[in-house]
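no FASTA, just this:
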């Protein structure tokens, strides 16, 4: 079930910014991307730095309507936390499931991170 029309994904005016973000992944994003790219993870296709409406999300799986966000130290302040909360609420109101992981979790507990991602796949 597609809640958003295709036109609301990867808007042209965000294209150069998305490309810059893809070329400059954080270490945690690059580490997780190695697990997700090329349908390596349970055959699911993930995109990195994908835009939905005016938001650019770290990773997106269209089949699962699943968004994965990695949060570094920049997210650890009240203003950023409130902004992230509102962003997540808006994306969830559009029908997406949003998972947040701290960068440290990706490095220190990758199997647990991958299990949580898989646990949020829709049952087929």
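Yep, it's here. It should be emphasised that the depicted structure is a prediction, and the values quoted were computed from it without experimental measurement.

C-alpha only now, for contacts and for neighbours.
Noted.

quick one: stretch 68-75 to chain centroid distance?
Relative to its chain's centre, stretch 68-75 lies at 10 Å (C-alpha atoms, centre = their mean, to the nearest Å).

same check, this time on stretch 23-33
Between the centre of stretch 23-33 and the centre of its host chain there is 12 Å, according to C-alpha atoms, centre = their mean.

try stretch 81-99
Worked out by C-alpha atoms, centre = their mean, stretch 81-99 lies 11 Å from the chain centre.

how about that stretch: buried residues?
84, 88, 91, 96-99 (16 or more other C-alpha atoms under 10 Å).

Can you tell me which of those lies closest to residue 62?
residue 96 (9.3 Å; C-alpha to C-alpha).

Against that first model, consider the following:
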């Protein structure tokens, strides 16, 4: 029963996280909306981003699965010591999954979204270059290796 109860709690928390992500997608900050207009629909060097992406109990503002790069657009609350510590712990946890987080303030995005986009693009290209290549597909039993 305890294992079943834990499973139910985990599923409930995952659903609440998804609902929260949906709500956040519908109510972005001005800076988030401005950055979204630059990265959506593969506009930034062909990379696909997800907005308000739930991952392991957290929501990443923008996430590129191909390069495992997350983007966070931070308001002033992120300057408070307790929030800074939380953000550092969260980032360290996400790093364990190979996810790198780039942080920008609302002001940086609002003042010059294109400079922010350039920095993101450079990092995306760098990460794509440095990520391990996927394993080649198996040809299957009896498949010819001649071209």
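Thanks, I have it. Keep in mind it's a predicted model, so treat the numbers as computed, not measured.

just to revisit the earlier point, may I see the buried residues of stretch 81-99 of structure 1 arranged in a markdown table, with secondary structure and distance to residue 67 of structure 1 as well?
Shown next, in a markdown table, are the buried residues of stretch 81-99 of structure 1 (DSSP: H, G, I helix; E, B strand; the rest coil; distance: C-alpha to C-alpha, whole Å):
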| residue | secondary structure | distance to residue 67 of structure 1 |
| --- | --- | --- |
| 84 | helix | 13 |
| 88 | helix | 10 |
| 91 | helix | 9 |
| 96 | coil | 7 |
| 97 | strand | 6 |
| 98 | strand | 5 |
| 99 | strand | 6 |
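
Using CSV, lay out the residues you listed together with distance to residue 35 of structure 1.
Putting those into CSV (distance: C-alpha to C-alpha, whole Å) gives the following:
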residue, distance to residue 35 of structure 1
84, 25
88, 24
91, 24
96, 21
97, 20
98, 18
99, 16
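
Would you map the strands across structure 2?
50-55, 58-64, 69-74, 100-105 (DSSP state E).

ok, average deviation of stretch 19-26 of structure 2 from structure 1?
On superposition with structure 1, the mean distance recorded for stretch 19-26 of structure 2 (mean C-alpha distance after the TM-score superposition for structure 1) is 0.7 Å.

What residues in structure 1 pair up with that stretch?
Aligned by TM-score structural alignment, stretch 19-26 of structure 2 falls on residues 16-23 of structure 1.

List of residues touching the matching stretch?
Applying C-alpha atoms under 8 Å, 6 or more residues apart in numbering, the contact partners of stretch 16-23 of structure 1 are 48-51, 56.

which one of the residues you listed is nearest residue 38 of structure 1?
The closest of the contacts of stretch 16-23 of structure 1, once distances to residue 38 of structure 1 are taken by C-alpha to C-alpha, is residue 48, at 11.5 Å.

can you pull the contacts of the closest one?
Neighbours of residue 48 of structure 1 in contact, by C-alpha under 8 Å, 6+ apart: 22, 33, 57-60.

could you redo the last one with a cut-off of 10 Å?
Contacts for residue 48 of structure 1 were tallied using C-alpha atoms under 10 Å, 6 or more residues apart in numbering; they are 18-19, 21-22, 25, 29-30, 33, 36-37, 56-61, 67-68.
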